[in-house]
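In: with the input below, show me the fold.
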Amino acid sequence: MTLTEQLKEAMKDAMRAKDKARLGTIRLALSAIKQREVDGQTSLSDDEVLAILTKMVKQRKDSITQYVEGGRQDLADIESAEIAVLEKFLPAALSANELDEIVSNAISESGAQGMQDMGKVMNIIRPKVQGRADMGQVSQTVKAKLTA
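Out: The predicted structure follows:
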């Protein structure tokens, strides 16, 4: 079952359970997927759907930061609930040790010598960690290993 099909099934379940918050979040995700399909005139692969869901989670995390700074905890709580729904469709997050191992392998695979080779390393890592790690954290780990 593809990720899009899983989202559609989850939407049906949320409708049956009359869970408005979960239903709304899933509909937003399906809408974003459909928009990309229409724009590109193609069906999206699971990796592309994962990228969309990851982006949606990142946007909500940024919103939470802004809402908390603005003293709007009520809105931050809504965003947190949406993140919880979206994360159920993402693969399990990588541990720090797993991420270190992937970065080390990518550096040796690419033959990177320093910061000028960071792009090569990131291109190897990106498909392996898509939806499983924050790319900002991945970037910091790569920088630390390349400058060490």
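
In: going forward, measure contacts and count neighbours with C-alpha atoms only.
Out: Will do.

In: burial of T42, as a residue count?
Out: Residues near T42, counting by other Cα atoms under 10 Å, number 10.

In: swap in L99?
Out: 21.

In: equivalent analysis for V49, please.
Out: Under the criterion other Cα under 10 Å, the count of neighbours that V49 has is 23.

In: with adjacent residues omitted, what lies nearest to it?
Out: I33 (6.6 Å; Cα to Cα, 6 or more residues apart in numbering).

In: isn't the one you found up against L50?
Out: No - using Cα atoms under 8 Å, I33 makes no contact with L50, being 9.9 Å away.

In: any idea which helix or strand carries the residue nearest to V49?
Out: Assessed by DSSP states H and E, I33 sits inside helix 20-40.

In: who does that helix touch, helix- and strand-wise?
Out: If you count contacts as 3 or more Cα pairs under 8 Å, 6 or more residues apart in numbering; DSSP states H and E, helix 20-40 packs onto helix 3-17, helix 46-69, helix 73-87.

In: now that helix: buried residues?
Out: 22-23, 25-27, 29-30, 32-34, 36 (16 or more other Cα atoms under 10 Å).

In: one more to put side by side:
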Amino acid sequence: MSLVDQLKSQMKDAMRAKEKVRLGTIRMALAAVKQIEVDTRETLTDDQAIAVLTKMVKQRRDSITQYSAAGRDELAAIEAEEIKVLEVFLPQPLTEEEIAVLVDASIEEMSASSMADMGKVMGALKPKVLGRADMAAIGAIIRAKLK
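Out: You can find the predicted model right below:
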């Protein structure tokens, strides 16, 4: 079953269970996927749909930071609930050890030796960690290893 089909199925379940937050979040995710499909005139693959959901999670994390800084904890809590719903559809996150192994393997594979090679390493890693790790955190690890 494709990720979009899973989202649609879970949307129906959320409707039946009258779970407003879950239903609204899944509808938002489906709308975001549909918008990209309309714009590109292509059906999204699971990897592309995962990228959309990952972006949505990142946006919500940024919103939580901003809401917390402004003292709007009730809005931050809503965003946190939406993240929990979206993370159900994302692949299992990588552990720090797994990330370190992947970074080391990519650095070796690309024969990277300086910061000038960082883009190559990031490009090689991105498809391997899509939706499973934060690329900003991976970038920091690569920077530390390529100094």
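
In: circling back: make JSON lines out of the helices and strands packed on helix 20-40 of the first structure and add distance to I124 of the first structure.
Out: What follows is those, written out as JSON lines (distance: least, Cα to Cα, whole Å):
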{"stretch": "helix 3-17", "distance to I124 of the first structure": "23"}
{"stretch": "helix 46-69", "distance to I124 of the first structure": "15"}
{"stretch": "helix 73-87", "distance to I124 of the first structure": "24"}
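
In: list the residues that contact the residue most central in space within the second structure.
Out: In the second structure, the C-alpha nearest the mean C-alpha coordinate belongs to T54, at 1.8 Å (Cα atoms, centre = their mean). T54 of the second structure makes contacts with 90, 131, as judged by Cα atoms under 8 Å, 6 or more residues apart in numbering.

In: can you find the partner of it in the first structure?
Out: Matched across to the first structure, T54 of the second structure falls on T54, judged by TM-score structural alignment.

In: how close does its match get to V129 of the first structure?
Out: As judged by Cα to Cα, to the nearest Å, T54 of the first structure and V129 of the first structure stand 11 Å apart.

In: how about stretch 131-144 of the first structure, which residues are buried there?
Out: Here stretch 131-144 of the first structure shows 131-133, 138-139, 141-142 as buried, counting by 16+ other Cα under 10 Å.

In: ok, now stretch 58-69 of the second structure?
Out: For stretch 58-69 of the second structure, by 16+ other Cα under 10 Å, it's 60-61, 63-64, 67.

In: for the residue of the second structure positioned farthest from its centre, which non-adjacent residue is closest in space?
Out: Distance from the C-alpha centroid of the second structure peaks at S113, with 28.7 Å (Cα atoms, centre = their mean). Closest residue in space to S113 of the second structure, ignoring its immediate chain neighbours: L146 at 6.0 Å, by Cα to Cα, 6+ apart.

In: tell me who's in contact with that neighbour.
Out: 112-115, 118.

In: next, format the residues you listed as JSON lines and append distance to L86 of the second structure.
Out: Formatted as JSON lines, the contacts of L146 of the second structure follow (distance: Cα to Cα, whole Å):
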{"residue": "A112", "distance to L86 of the second structure": "35"}
{"residue": "S113", "distance to L86 of the second structure": "37"}
{"residue": "S114", "distance to L86 of the second structure": "37"}
{"residue": "M115", "distance to L86 of the second structure": "34"}
{"residue": "M118", "distance to L86 of the second structure": "30"}
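
In: many thanks, we can stop here.
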